[in-house]
Structures are given as structure tokens and as C-alpha cells.
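Enquirer: only geometry, no sequence info:
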């Protein structure tokens, strides 16, 4: 029977005219009721004949006009909201006020006509109550008949502020959500035990889990503003220990008037729980640098490059030149731009940044004013095995782009570097450090010679969450497959930042840079990878997933640094961005050394190439790598040289 009524009511809606007629009948009923209460049954007929017909007609006429103005009958009664009830009050107040003025005018024209102010006001109050009551009754009856699906999941909502209340209302009013809200959780002592939307508020303590078990609650939806408390407290572990799954939503202001389950109600991810403070950037300053400019992004199909493209697109550039040699991801980026930023002119170019002739043609045609250089090989173990490719893309590609930026008068060149460039222990990190050295020395060289046309800025940060090939997607896939999770070392730690956060700071640093700086980003607290793996297993709710230690990979450190021992930092106006004081290099010498390194790389002699890299960056000490042999060779040469010098002094 309930199923029949549910289907019947779901497919039928009262017409506007029907609702208007019901509201008119409520006016008539309110008027007659007040006359009856005032004059009794015997006097009702006489009084209505004398003045009641005129009064009723005036009330109906002006209230109908008011209903038309406020559109009180245009909604669906069973989905009435608070705003609909407020409109009813406004409409009746206006209608009764105009009616009263009209009745006063009639009384002045016809002294025999009587108007009772008490009856008029009492009719207004009763009319308001009955119309509001009619909406509430229809809504409650519909919800009691249809209710939630029989297989609805019992849930609690963590959060009693406006976001939590809005979340509860959205879930109650949307049958797409197969959830039944049974209570709220709060951290505020003064809220415990009170009722909210007819539901009890419970304290966040050990007793909570007994309540959840008694009410058969296996899911808690965390209000968006409570995510920071979840992130920085043991609450997550408490929920997981009791087999409670956690969901969250996007902020209320992103709901676009409604909350949809598929898009905005989601499982809490490990990225949501890592300790990070929000990042604020100077949007006006960034917009001033990018708006109306020709912006080039290399590595535009990668994790960082694609997010830079998205953020740049929001600042209304004249056009964006996307360069990458990964055809399929670049095509996906084209489709995304066509869908979201159809008005922005784009140049989608498949090209290798290490191809000087190709890049020269691109610069000559597009004349970029602002360059974000994110194209690079980044995977440490891969580059240990492919040394020459690391040099030809990371070093040569950067040199070609930097030289062309000067030749074609680009205003800014922002290079994306890495924390692995500090005291590098692997080929990839050293290749990025050499790129930093070339860009910075070129900037100083141009400044000294009064030729500074391009501002060269380097940004250096650690791992980004969810980037291609990073540890979190790997762990997620391993959990999906039932494990084991592979961790290289029990003590290994890394800094993490989300891709949007990193790119926001890149844009901020680019706007504040004057040329020659290496900007460091405050990455927050380092995260132990073993703890990360454990937390992801707990968060997934999976059982009996093991963790295996595979040993450090070639070139891998236990921890990464953002500065080496001889460097320090200068603060900027942004609390999360600092300038590194680093050793400066002579441009002509660096240029010759790098050109020699590039030439050697084309001989594909890895040992010789790495030896040259170590000559350019003396702090490059290989770890867990076959190139440790080069370090030992250089140490012997240094010892021999030292002996020669001592012998010379003794003579």
C-alpha cells in the first residue's frame, strides 16, 4: 500500500490553480470562524448578511492579488521550505493591510457599515496559522507515507553548525540519499543533550560508540568545517576501530543550491586527513600579472602543469600555449579546456622541450610573455637507469626554454623544481639542481650586463598528493587488490602538499618574483610513509592487509631537504613562501660546463655523464646507487691532488 501511495504521490503534483483555490477556502474558513466565535451561531447569519459578505469579498480580492505578487501557490506543497512559509506571511500581511485600508474607506462612505478591528486582526492570525499548517501537514504526511527506502543506512552527522544543519536537511529532503539521519555529534559541551531538527545531539566521547552501536549506525557524515578536527585528532582511529565509515561533502557554498550524492557526498580520502593549514594567495596580484597575457605552460598534461593551466585559465589570459609530448593526456586537457573555458584561446602543441628547432618555431609563432616550465622527468629510480634522458629533458630542455625566453622577450620565466635538488642523492635531483643553477646564473648575468628583460624565478617544493606515480595512488591500488602495501623503509618520511595548493604558491611566487630568486614553499610537517600506509588501510576499512618493506630504491633518501647546510632563507610577505640564499655561479663557466654535460649525454655513457654532473654539483652524493663508484673515484682523485699539493709545499 505504501509503495502504491509513494508512486502515486511522486508522479502527481497539485496544479497552481488548485493550491490557490485551497488558499481562498482557507481565507473564507478563517473569516467565518472568527464571525462565529464573535457572534455565535445565531448572530452569524445576521452579521454575515449585514457586513460579512463585503468584508469577505475584500479580503479574498486583495489577498489573491498579494498571492500573485508573492507567488505563494507556485511551489510543490510536499517540498515546502522555510522560505515558502515566510512568503505566506509576507503575502497575507500585505493583503490584510490593504484590505483593512479599503474597509476603512467603505466605512467612511457608508456609516452603517461596521468593521471590527479585533475580528480583522484575529482573522489574519488564524489565516496565517492555517496556511502554514496546511503546508506542514502535506509535507509531513508525504514524508510519513514515502519516508526513506526500507534499506536506508542509519547515519549520524558530525557537526552542529550551519553546515551540519544544512547537510541534515539536504539528506532528509533528497531521496537520492539512502540515508536516515538519527542524530548529531558535537564537540561543544553546551550542545550535548539538546535537540536539533528533532534529533538528539551526542558528545564526542567513548559513550558515543555505544550509542552508535545501539542505533545500528555504521556511517558518520562529517560536516566540511569539522575536517580540520578530524585531521588533527585521534578521532579517525576511534571511528575506524569501531568499524564506522566516514563521508564528507564539499563546502556548502559549492552546492549550487542543492546537494547531489554522486558529485558532492564522498568518502573521506587520505588527502583530506594529512595535517595542512589552508593557503591564502593574493588573487589580485596574480590576476594583474596574467590577465590579457600570452601564457606558455610546458609539461601541460602532467599533474602540476595541468593544474597550472586550470588556475591560469581562471585569470583570463589572452591565450594559453600548452606544450607536452604526452599525446593522450594533452588531448584530454584540450577537451577539458573546450568544456570549461571555451572562450579562452589555446594552442595545444605536441612537442619535446629538448628539441631546439621545434621550440624556436613555437616561440617565434606564439611569443609567450609568461612561461611556466613544468616539463621534466621526475621519477627517481627511472632516471637512475636513464641518465642521458634526464639530462636531455631536464637540463637541455630548461636551457633551450630559458635562452628562447630571453631572445623573444618573455616577461617572466617560472621554473618548477623539487626538494630533491637540495644535496641531491640521485640523477633526477641533480639534473634539477643543474637546471636551477643555469636559470639563476643566466638571470644574474643579464642583470650585471644591463640586459635584464626576463625575470627568472625558481620554485622548489616536495611531493604533491595524487600526482602521477606518487605513493598515495599506488597504496590505493594496492589496497584495492588486497595488498600488500609496499614501503621502502620503516623510517622514510616525505613532505606533502596538494596539487592545487602547490600551483597556487607557484602563481604567487611568480607574481612576487623580481628575477633570480629560488622560492621555497612551507610544506608543513613531514609525514612518515609507514604511518601514511597504516592510516590508508584503516581508512579503507579493509582487514588483514599487510605492509612489506622493499628497501630503499636507487638514489632514494630517507628524508628530503628544502635547503642544504650552507643555505638559509629570507622571509617574504607570504608566510608559506621563502627565498633561498644559495651559492651563486658564474654564468660563462656554468654555460660551458652544461654544454659539455649535454654533449657527453649524447654518448650515453652513464658513468661519464654522472661524473660530469658531480663536477658541476659537488654536493651530489649518490645513495644506494651504482654511481657511488663515481664518488669513490672522485675521492681518490681529490686525495691524490691533496698529496701533490702537500709535496709541493714540502719542497
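Expert: Yep, it's here. Worth saying up front: this structure is predicted, and the values here are computed from it rather than measured.
Enquirer: switch to C-alpha atoms for all contacts and neighbour counts from now on
Expert: Fine.
Enquirer: So which residues of the stretch 451-600 of the chain form helices?
Expert: Assigned by DSSP state H, counting those that start in this stretch, the stretch 451-600 of the chain shows helices spanning 471-480, 499-512, 529-540, 587-601.
Enquirer: Dump the ones you listed into JSON lines; add mean neighbour count as well.
Expert: What follows is those, written out as JSON lines (neighbours: other Cα atoms under 10 Å):
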{"stretch": "helix 471-480", "mean neighbour count": "17"}
{"stretch": "helix 499-512", "mean neighbour count": "22"}
{"stretch": "helix 529-540", "mean neighbour count": "19"}
{"stretch": "helix 587-601", "mean neighbour count": "17"}
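Enquirer: Please compare the first structure with the one that follows:
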């Protein structure tokens, strides 16, 4: 009812404005006096008013002048007013021409401009009046002052969005852009006042409350640099997600969020050959061991999107497997999914699973991975990462899997801890099997992934929540990082490219100082490092390096068609000899864990427990 009354009111108002517009056009045409209008012209005015009223009201309806929300009027609504005025006056001109009605042709040109002014003016005047009453223009209300970084399309959209949502009580007051040509200009009424070098100064001068980085197309390196500058202010820093995260590519204030560590450590989007991956996975039975873990669960998510014939989640921990199962069934209702609770150490159980389901592709992500825990429990690392991997590899070979892809780690290179050493043996198993099996065995080696279970970032977040201190082992320790989705995308691409025997090495980008990572996380949490939250150095833990390596010296490296994936030169490993060494290891760990650790140096000659490794220098 309220809507109908508004439409009726606008229609009546427009009828009055149409008549006024036509009369004003005659006055302007005849020097401001009706007395100057000749009788042959004046006699037609009443009929012309009736025709103009009918034609223009119909045009206004056609161009949706009665269905727009004028309190949010913008460029779209203005263009509709102009188009409606142009179309209706063109019709009037055509009518006069066809009926030979004596009317000066210039009347309709004048009327067009008056129509735009009075019809549009009333509507936009309502919006301005409404904002003035609400205090949005006069700043009667207390608002937060916003600095936008990026005077492009995203910045322009956000300015409009803030104005459309006065309930947010946020006012864009200044723009920052590195483009010299934009300096001193205004974007939607907001001045571009400087470049990134001026952020700290302007934030202080303008008393800025919040800074929004509004450059969705910017690479992670630029975002990191901008955040570093902004962190020197007292402002809250937020970000508009990247174009890859803006699924529908629409800009809105609802999509502005806090900066997270992935924004600072992320890299350029991965270029994938989805057709190649699809051909590798589609309509095949795929098994993921450790399918409930950080990497395994993401593998399951992405594999499900490529329409496998069947996806088998294998995990020893039922809660994780259950959660992933429910998520996949919700997001992929047509997916044929099997969830198996099993331990890869139990050969008979694995054989039964392979016999029943006949997986064609195996992603082996099950492993013990926590360096300090495995240093304290070396036999468990050996049982899971070596004996378990051997069991899965033997089953894949025995039951004719087409391809076997193992998830490895940079800690397998020149290992200084038992976890890395066991993963190196797992790589050796894969390369040895590839020499004699019809199954294509490959491994994919990469560094740390952001946010994985037990990684440094969740630990730092918990320490910050508890008020600190944040513990860093050494001020110079560095690590490579990539996001879990990126790592898994590259694993799938490498798996699709595999021919057998390769160890694929992922480009991990630039190394990150863990100390800098800790400081950034503290700042992202709204605290000041060493003031609100202390950072303490605890010393390197047993088996820990200052930096990790991705290649053995003798491996070398080859490029692939994907610039993020490389292939290490295969090293010869004799399966028969390796089996004998593993059997000896089985006998040793029964009686003496430390002796087993020492025997690992026989299998992996470059494994050292001393501080003499290159990574510790």
C-alpha cells in the first residue's frame, strides 16, 4: 500500500512538472512572455500538454522512474531520467511532425533539458534532503574516518557503498594512490591526497580511524608492503579481498574484512590446467590416505570437484574423517563417497580395502609430521612414515593402481630430525617401486602450509589469545610457506603430469622470517609487539634447522610446463636392498629406539643429528 501511494504521488508530481516544463519552454522560446506567443502557436498548447503528459508518463514508467529506490539514487537512476526525457521529447517531435501541428521545433530541445533538471532534480533532491536530515552530509553524527588505499574502480565503488549505508557510521575522507596523475584529484568527492609514502603522515593529520586496502588486483607482495606501512599508524587495517576471492567480482562494504596472514604471505594465483587434472581424476576411483588431515581433507575437497567415479577417505582418526565426510556430502550431493577408518600400519586391513574398492589413483597423505614430537617418539615416526608407506605402496602395486602420489616435505632434504629422515626413506620407497611396478609412483615435496594442524601459525594465535608470550625458537629462523589450497592444487597438477619415478618440487616463493611472522600476527590481532604481547626466543629444538632446503645436492632440477612445479633428478634406489634395510629396522625398533635412530643413518647417509648440517650453519 505504501509503495502504491508513493507511485501515485510521483505520478501526480510528474504530471505537474511536465506541464510546467512545457510552459517554461514556451516562455524561454518567446523571450519570457506569453504575450509574445503568436495565436497559431498558443492555440495548440492545451492539446500539446495533454499529449505530452500521456507520452511522458508512459515513458517514465517504461524507464522505471517509479520503481527505483530514490534514497539510493546514483548514476543508473540519472541515466534513466535522461533516457526517459530524450525518448518522450523525441516522440513529441515525431508527433508534431506527422500531424503538422504548428509548434516551434526548438520547444522540444528546451523541454528535454528542463525535464532532466526538474524531474531528476526532485528525485535527487529527495536523496540529498534525506541524507541531510540523517546527518550524513553535515556530519552531525559521529562517524569513523576511513582512509581508502586505491583510487580505482574498487575505491569508487566503496565510497558509494559507504554512503548508501549510513548505519555503518563510516565516512571516507581521503584516498591514497601511487599514481602521480591522480594526485590532487577527487574520486566521488573524496580527495586523493598522497602516495604510500604519505600514509602515516596523512593518517595522523586527518585523525583516521580505519584504513581499507581496496586494490583487489594487487599481488601479495604489494599488500604486504602496504600493511607494513599501515602498521606504523594507530589505525585498524582492513582489506577488500583479491579478485580470485571475490567470486562474483562485485564490490561491497560487506566484503571488507580484517587482514589475515594469508594476505601477507600468499602468492600470485596458481595457473592450473584443469583439463589435464580433470582427465587424470574424472570417472576414476581415488583413495586419499590421511584424508581427514589438513592436506588430505583439502585433497578430498578439490578431487570431489573433478567428478571422480568414487572417492575413498582413509584415516585413523574418526572425528576428522567424519567431519570431512559430512562437508563433502553437503557440498557434493552426487559424489559417491566411502569413508574408511584404518591404520596404514596394518597391512592385512589395507589389502582388504584395496581388494574391495580397487582404487586407480592413490594420494598418500597419511604421516606423522611434528618434528619435536617425533624426536621424542622416533619409533612411531618410523612405523608410520616408513612401514606404513611401504604397506600402501605394496598394495597399490599388488592391486594395479594406475598412479600413486605421495606427499613429502622439504624436511626430507639433508634431514636433521627423525621425521625428515623417515620421509626421505618414504621417497626412496616410491622411487624404488617406480623402477619395477606398472603403477606410476611419484612424490611431491614442499614446505610449510599456512594453518595446517600443529603448524606455527595456530600456535602463535593461541599464544596471542592467552596474552603471550609468543615463542620463537631463533631470531634468524626462516621457513617457506604456501596456503593449503595452493599446495593441493599443485599436488593435483603434478599428479596429472607424472610419468613415474619423479619427485616434484613446488616453488615455495620467498622465505619468511618466523620472527617477522610473529610480529605481523600480533599486529593483526590488534596488539603492539613487545609492548602488549612479548616475543620470547627459546632456542632451536632438537632436529630443527635455521632454514629448510628443497633439493639434495645431487638431485638437480628440471622445469616443467607449470612455472610453480619442478622435477628433481631421480636417484637410483634398489628395492631389494631397501626392503632388507627396512626389515632390519623392524627388528631393531623392538628393542632399542636410539639404535633405530642410528641405523636410519645407514639408510639415509645424509641424515645427521649433529649441529653440523648446512641447514644449521
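Expert: Good, I have the coordinates. Not measured: the values here are computed from a predicted model.
Enquirer: quick revisit: nearest to residue 389 of structure 1 among the helices of the stretch 451-600 of structure 1 would be which one?
Expert: helix 587-601 (7.9 Å; Cα to Cα).
Enquirer: so what corresponds to residue 341 of structure 1 in structure 2?
Expert: Residue pairing (TM-score structural alignment): residue 341 of structure 1 is matched to residue 332 of structure 2.
Enquirer: give me the number of residues near the nearest residue to residue 136 of structure 2 once chain neighbours are set aside?
Expert: Spatial nearest neighbour of residue 136 of structure 2, excluding adjacent residues (Cα to Cα, 6 or more residues apart in numbering): residue 166 at 6.8 Å. Residue 166 of structure 2 has 16 neighbours, counted by other Cα atoms under 10 Å.
Enquirer: and if you look at residue 278 of structure 2?
Expert: Neighbours of residue 278 of structure 2 under the rule other Cα under 10 Å: 18.
Enquirer: For the counterpart of it in structure 1, identify the helix or strand it belongs to.
Expert: In structure 1, the residue paired with residue 278 of structure 2 according to TM-score structural alignment is residue 287. According to DSSP states H and E, residue 287 of structure 1 maps onto helix 283-290.
Enquirer: Kindly report the same for residue 351 of structure 2.
Expert: Assigned by DSSP H and E, residue 351 of structure 2 falls in helix 347-357.
Enquirer: Give the aligned range of the following helix or strand past that helix in structure 1.
Expert: As assigned by DSSP H and E, the chain's next helix or strand after helix 347-357 of structure 2 is strand 361-364. Counting by TM-score structural alignment, strand 361-364 of structure 2 falls onto residues 370-373 of structure 1.
Enquirer: contacting residues for residue 536 of structure 2?
Expert: Each residue near residue 536 of structure 2 by Cα atoms under 8 Å, 6 or more residues apart in numbering is listed here: 469-472.
Enquirer: Is it correct that residue 304 of structure 1 is in contact with residue 504?
Expert: No - the criterion here is Cα atoms under 8 Å, and residue 304 of structure 1 misses it with residue 504 at 10.5 Å.
Enquirer: re earlier: spatially nearest residue to the match of residue 278 of structure 2, not counting backbone neighbours?
Expert: Excluding the flanking residues, the one nearest residue 287 of structure 1 by Cα to Cα, 6+ apart is residue 315, at 5.4 Å.
Enquirer: what does that neighbour align to in structure 2?
Expert: Using TM-score structural alignment, residue 315 of structure 1 lines up with residue 306 in structure 2.
Enquirer: Can you verify that match is assigned to a strand?
Expert: No - counting by DSSP: H, G, I helix; E, B strand; the rest coil, residue 306 of structure 2 is not part of a strand but coil.
Enquirer: mean deviation (superposed) between the helix holding residue 351 of structure 2 and structure 1, please.
Expert: Aligned to structure 1 and superposed, helix 347-357 of structure 2 gives a mean residue distance of 2.9 Å (mean Cα distance after the TM-score superposition for structure 1).
Enquirer: That helix packs against which elements?
Expert: Counting contacts by 3 or more Cα pairs under 8 Å, 6 or more residues apart in numbering; DSSP states H and E, helix 347-357 of structure 2 packs against helix 389-398.
Enquirer: okay, and the helix it packs on goes to which residues in structure 1?
Expert: Helix 389-398 of structure 2 corresponds to residues 398-407 in structure 1, going by TM-score structural alignment.
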